[in-house]
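*Asks:* Curious how this folds, go ahead:
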Amino acid sequence: AGLLGSAIVMGVKRGVFANEAGLGSAPNVAAVAAVKHPGAQGVVQAFSVFLDTFVICTCTALLILLSGFYTPGFEGDGIVLTQNSLAAVVGDWGRVFVSVALSLFVFTCILYNYYLGENSLQFLTRNRTVLMLFRGLVLALVVWGSMQNLSTVFAFADITMTCLAFVNLVAMAMLFKVGLRVMRDYDEQRRAGVDQPVFDSRKFADLDLDLKAWPAEPSAAAQAEPQGVPAAQR
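*Replies:* As a prediction, the model looks like this:
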C-alpha cells in the first residue's frame, strides 16, 4: 500500500507539473480562442491533457524501461536517465537531441509563464513599480533555479504550484454549476446532430456575459459577416 501510494503521489505531482491541469494557467490562453461554443474549446483543452500525460509521458516511461539502461537503484536525475536511455537506442546524438529540446522547452515555458503572470498583475494594478518588482523577482528566480539541483527546483515548484492549484480549485468549485450548464448545452446540440454547436447567450441571460464575444443571436451575427471573404482575413 505504501509503495502504491508513493507511486500515485509522484505520478500526480509530475503529471500536474507536465500538463498544468487544474492550475488555472491554460484557460488564460484558451480564453482568446475564436470558437462558436466555449464547450468546444473545453474539449480541446481536455484532449491536450490526454495527449501530454497519457501519450508523451507514457512514451518517455516506455523508452526508459525498454532501453535496457535503467537499473533499480539508479540515483541520477530524470533528465540524465532520459538522455542515456535514448542514447542507448539511437546513439550518442540522442543526448544532444534531448538537451536541445529541453533548452527550447525551458525557454518557451519561462516566457509563457512570465507573460501570463504580467497580464494577471496588470489586471490587478497598473502601477509600474509593482510591475518592475515582478520582473526583478522573475529574473531572480531564474538565476536561483539555474544554480540549484533539480530536486530542490522540483520541490519549490511543487509547493508554489500547489498554492496555485488551491486558488484555482476554489474558483472551479464556484463555477461548477455554470460549467455544467454550458457543457449540457454543448452536448445537447451534439446529440441533436449539430456538427459545430453555437453558443446562444439568450439561454444564459442570468450570467454576466460579454455580448460582443457571445452575441444574443449568433446566427444573425454570422449572416451579417461579409460574404466571400476568407475566414482568416475576417
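*Asks:* switch to C-alpha atoms for all contacts and neighbour counts from now on
*Replies:* Fine.
*Asks:* What segments of the chain are helices?
*Replies:* 2-19, 26-30, 38-50, 58-66, 78-90, 93-124, 128-147, 150-174, 176-191, 218-223 (DSSP state H).
*Asks:* next one: the longest one to chain centre, how far?
*Replies:* If I follow you right, that is helix 93-124. How far helix 93-124 lies from its chain's middle: 12 Å, per CA atoms, centre = their mean, to the nearest Å.
*Asks:* relative to helix 128-147, how tilted is it?
*Replies:* For helix 93-124 against helix 128-147, the angle by axes from the mean of the first three to the mean of the last three CA atoms, to 10 degrees is 160 degrees.
*Asks:* Buried residues, helix 93-124. List them.
*Replies:* Within helix 93-124, the residues that count as buried by 16 or more other CA atoms under 10 Å are 94, 95, 98, 114, 117.
*Asks:* that older thread, kindly compare burial across the helices of the chain and name the winner.
*Replies:* helix 78-90 (a mean of 17; mean count of other CA atoms under 10 Å).
*Asks:* Mind giving me the packing neighbours of it?
*Replies:* helix 58-66, helix 93-124 (3 or more CA pairs under 8 Å, 6 or more residues apart in numbering; DSSP states H and E).
*Asks:* picking that back up, take the buried residues of helix 93-124 and write them to TSV, including distance to residue 67.
*Replies:* Converted to TSV, the buried residues of helix 93-124 look like this (distance: CA to CA, whole Å):
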residue	distance to residue 67
94	12
95	14
98	15
114	36
117	39
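*Asks:* for those residues, which one is nearest residue 76?
*Replies:* Nearest to residue 76, judged by CA to CA, of the buried residues of helix 93-124 is residue 95 at 14.6 Å.
*Asks:* ok, now which ones touch the closest one?
*Replies:* Shown in contact with residue 95 (CA atoms under 8 Å, 6 or more residues apart in numbering): 83, 84, 86, 87.
*Asks:* my guess is the third one meets residue 67, correct?
*Replies:* Yes: in this structure, residue 86 is within contact of residue 67 by CA atoms under 8 Å, at 7.2 Å.
*Asks:* for residue 88, what are its contacts?
*Replies:* Contacts of residue 88 by CA under 8 Å, 6+ apart are 67, 68, 69.
*Asks:* Can you select the buried ones from those in PyMOL?
*Replies:* Selection of buried members from the contacts of residue 88 for PyMOL, criterion 16+ other CA under 10 Å:
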select buried, resi 67+69
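*Asks:* Dump the contacts of residue 95 into JSON lines; add distance to residue 209 as well.
*Replies:* Output for the contacts of residue 95, formatted as JSON lines (distance: CA to CA, whole Å):
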{"residue": "83", "distance to residue 209": "49"}
{"residue": "84", "distance to residue 209": "52"}
{"residue": "86", "distance to residue 209": "50"}
{"residue": "87", "distance to residue 209": "53"}
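*Asks:* here's the other one to compare against:
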Amino acid sequence: MLESEVEEVGINAVLSKLNDVMYTYVLIILLVAVGVYFTIRTRGVQLRLLKDGIRSLLEKSTETKEGEKSVSSFQALMISTASRVGTGNIAGIATAIAAGGPGAVFWMWLMAVIGGASAFVESTLAQIYKVRQDGQFRGGPSYYMEKALGKRWLGILFSILLIICFAYGFNGLQAFNMSSALEYYIPNYSETRIPMILGIVLAAATALVIWGGVHRIGFITSVIVPIMAMIYILIGIFTMITHITELPHVFAVIMENAFDFKAMAGGFAGSAVVIGIKRGLFSNEAGMGSAPNASASADVEHPVKQGLVQVISVFIDTLLICSSTAMMLLVSGVQGVSGELDGIPFVQAAISANVGTWGIHFITFSIFAFAFSSLVGNYYYAESNILFIKNSKKLLFVFRLTCIVAIFLGAQADFSLIWNIADITMGFMAIVNIVSIFLLGKIAFRALENYEEQKKQGKSPTFRGEDIGVSDTVWK
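*Replies:* Okay, the predicted model is just below:
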C-alpha cells in the first residue's frame, strides 16, 4: 500500500470514530430533545397548520422596487428542497438500510415528524432577521446569531462550517454519487478516465448556473425538482402497487428491526436508531441550519408563512421521496451489504429486480437530475454565508472557483471518506444551530401567536417587528 493510501486510511479511521461519538452521544439527544420541545411549545404546528403552509406555498411572487421579480415562497421551497432532495434520498437511504437494517427507515420517519417543528422555528427566525442586499433578501442562522444573539463571531463560525459542509463536503458527495451511478455501464469504471471527464463536465455546468445568480438557481430548481420528484414518487407507488401483498411484511420488518434492542446493545453506534437519525438528518436537514438560508430569500407578508412552507419541504423529502426509495429497496428481495452492495449500486440492483433493467437507467437519470439540482441549491446556501462573512466580489469569485474544484474532485473521491467529511461537518453545523434556535425559540413562538391572533380576527396576517418586540429588521 502506498504511503498516501495509508495516511488516508488513518485519517478516515479518526473521522469515523469522531463521527460515531458525535451522533451517538451528542446529536441524537439534541435533535430529539429540541424537536420534542418545539413540538410541545407550538402545539404541533408542523401538523396543526399544514393547510396554511400549503396555501402560503401557492401565493405568487411580487415585484421589487427595481421592477424585478422577488423570490416566491414556492421558489424558496424549491431551492431548499433541491438541496434536501438529492442523492441522500436515494444513496443515503440505501446506505442506511445496508448499514443499519430496515429499522433505520422508521427512525427517519420519526425524525421528519419531530424535526418539522425545528424546521418551522429556524425558518421563521431566518425570515424575521433577513436583510436586503443588492435588491434581494438574504439571511439564515448566521444572521439571527448576529442580530438576535448579538454574537457575530458565532455567526461567522456557523458560516464557515456551512461552507465546508455544503460547498465542499455535500457537493463533493453529490458529484461522487453521480459518478458512481455510471459504474453499472462501464467495466472497471474507477480505473478509467471517465470520472475525471465527468468531473470536468459537472464543474462546467455548475459554473454556468452559479454565475447566473439566485433567480437562475430558483428557476432551475423550480423546474427540475418538482418534475423529477413526481416521477420518482410515481415509480415508488407503481412498485408498491405491484408488490402490494408484500407491504404488510415490509412494514412489520421495519418496526421489528427499529426496536431490536439486542442489536442496539451489541453496538448502538451502528444500530438502526443512530444510522436512521444520521441519514434522516442528512436527507431532510431539519434543525441543521441549511434551509433557513433559502427561507430568508422569500418575499412573504409574515415570517410564519415561510416557516410553515419549510415544514412541507421536510415532509416531501422524507415521508414521500425517502419512503419511495425504502419501499423500492425492501420489496425487491435484494440484500444491501455495507461496503459491498451499498449506495447507488444497491438501488440499481433493487429497482432492476422490481421493474426490469429500464429501471436502472431511470435511477441513473434521477441521480443526475436530483444531484445537479442539489449542487446549485447547496451552492446558494454557501454563497449567502460567504456574503455574511464579507461582501466582496473578489472573495466571491475565488470562492466560486473553489466550489468548482470541489465538484471536480468529488467525482473521483473515496466513498467512505467523503461520507465521513459530510457527516462530521453537518454534525458540527447542527450543534451550533440547534443550541441557537433553542435560545431564540421564544421569538418564533411570539411570531406564531401574532400570526394566529390575526387569523382569528379574520385578517390576512402581516408582520411588523415591533409587534413581537424585535428591532433592527427589514420588517417595518
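*Asks:* now, among the buried residues of helix 93-124 of the first structure, which is nearest to residue 145 of the first structure?
*Replies:* For these, the nearest to residue 145 of the first structure is residue 114 (14.9 Å; CA to CA).
*Asks:* What lines up with that closest one in the second structure?
*Replies:* Residue 114 of the first structure maps onto residue 379 in the second structure when the alignment is built from TM-score structural alignment.
*Asks:* ok, that match to residue 31 of the second structure distance?
*Replies:* Going from residue 379 of the second structure to residue 31 of the second structure by CA to CA, to the nearest Å gives 25 Å.
*Asks:* matching residues in the first structure for the host helix or strand of residue 93 of the second structure?
*Replies:* Residue 93 of the second structure is part of helix 91-100 when elements are defined by DSSP states H and E. On the first structure, no counterpart of helix 91-100 of the second structure exists by TM-score structural alignment.
*Asks:* And stretch 226-238 of the second structure, by the same measure?
*Replies:* Using TM-score structural alignment, stretch 226-238 of the second structure corresponds to no residues of the first structure.
*Asks:* Ok, stretch 155-163 of the second structure next?
*Replies:* Under TM-score structural alignment, stretch 155-163 of the second structure has no counterpart anywhere in the first structure.
*Asks:* Could you list the residues in contact with that stretch?
*Replies:* In contact with stretch 155-163 of the second structure (CA under 8 Å, 6+ apart) are residues 141-146, 290, 381-382, 385-386, 388-389, 425-426, 428-429, 432-433.
*Asks:* re earlier: if we go to the second structure, which of the contacts of residue 95 of the first structure are intact?
*Replies:* Contacts from the contacts of residue 95 of the first structure that recur in the second structure, judged by both residues aligned by TM-score structural alignment, their matches' CA atoms under 8 Å, are 83, 84, 86, 87.
*Asks:* who's in contact with stretch 340-350 of the second structure?
*Replies:* Residues contacting stretch 340-350 of the second structure (CA under 8 Å, 6+ apart): 90-95, 98, 177, 180-181, 183-184, 325, 328-329, 332-336, 359-360, 363.
*Asks:* wait, I meant stretch 78-87 of the second structure
*Replies:* 174, 177, 217-218, 221-222, 225-226, 229, 282-285, 290-291, 294-295, 313, 317, 321, 367, 370-371, 373-378.
*Asks:* How far away from the center of its chain is the helix or strand containing residue 234 of the second structure?
*Replies:* In this assignment (DSSP H and E), residue 234 of the second structure forms part of helix 214-242. Chain-centre distance of helix 214-242 of the second structure: 15 Å, with CA atoms, centre = their mean.
*Asks:* any idea which helix or strand comes after it?
*Replies:* Where DSSP H and E defines the elements, the next helix or strand beyond helix 214-242 of the second structure is helix 247-258.
*Asks:* what distance separates that next one from the centre of its chain?
*Replies:* Taking CA atoms, centre = their mean, the mean C-alpha location of helix 247-258 of the second structure is offset from the chain mean by 26 Å.
*Asks:* quick one, that helix and helix 272-284 angle?
*Replies:* 110 degrees.
*Asks:* so helix 247-258 of the second structure matches what in the first structure?
*Replies:* Residues of the first structure matching helix 247-258 of the second structure: none, counting by TM-score structural alignment.
*Asks:* Can you list the buried residues in that helix?
*Replies:* 250, 251, 254, 255, 257, 258.
*Asks:* Identify the residue of the second structure aligned to residue 150 of the first structure.
*Replies:* Residue 150 of the first structure maps onto residue 415 in the second structure, by TM-score structural alignment.
*Asks:* State the distance from its match to residue 152 of the second structure.
*Replies:* Taken as CA to CA, the span from residue 415 of the second structure to residue 152 of the second structure is 35 Å.
*Asks:* Same check on residue 374 of the second structure?
*Replies:* As judged by CA to CA, residue 374 of the second structure and residue 152 of the second structure stand 28 Å apart.
*Asks:* Kindly report the same for residue 297 of the second structure.
*Replies:* From residue 297 of the second structure to residue 152 of the second structure the distance is 20 Å (CA to CA).
*Asks:* And the two? Which one has more around it.
*Replies:* residue 297 (29 against 18; other CA atoms under 10 Å).
*Asks:* Quick one: map the more buried one onto the first structure.
*Replies:* When the first structure is aligned by TM-score structural alignment, residue 297 of the second structure is paired with residue 32.
*Asks:* Return the residue of the second structure aligned against residue 207 of the first structure.
*Replies:* Counting by TM-score structural alignment, residue 207 of the first structure corresponds to residue 471 in the second structure.
*Asks:* ok, now which ones touch its match?
*Replies:* residue 465.
*Asks:* Quick check: the gap between it and residue 128 of the second structure.
*Replies:* In terms of CA to CA, residue 471 of the second structure sits 10 Å off from residue 128 of the second structure.
*Asks:* Can you check which residues contact both of the two?
*Replies:* Common neighbours of residue 471 of the second structure and residue 128 (CA under 8 Å, 6+ apart) are residue 465.
*Asks:* and residue 472 of the second structure, how many residues sit next to it?
*Replies:* So residue 472 of the second structure, with other CA under 10 Å, has 13 neighbours.
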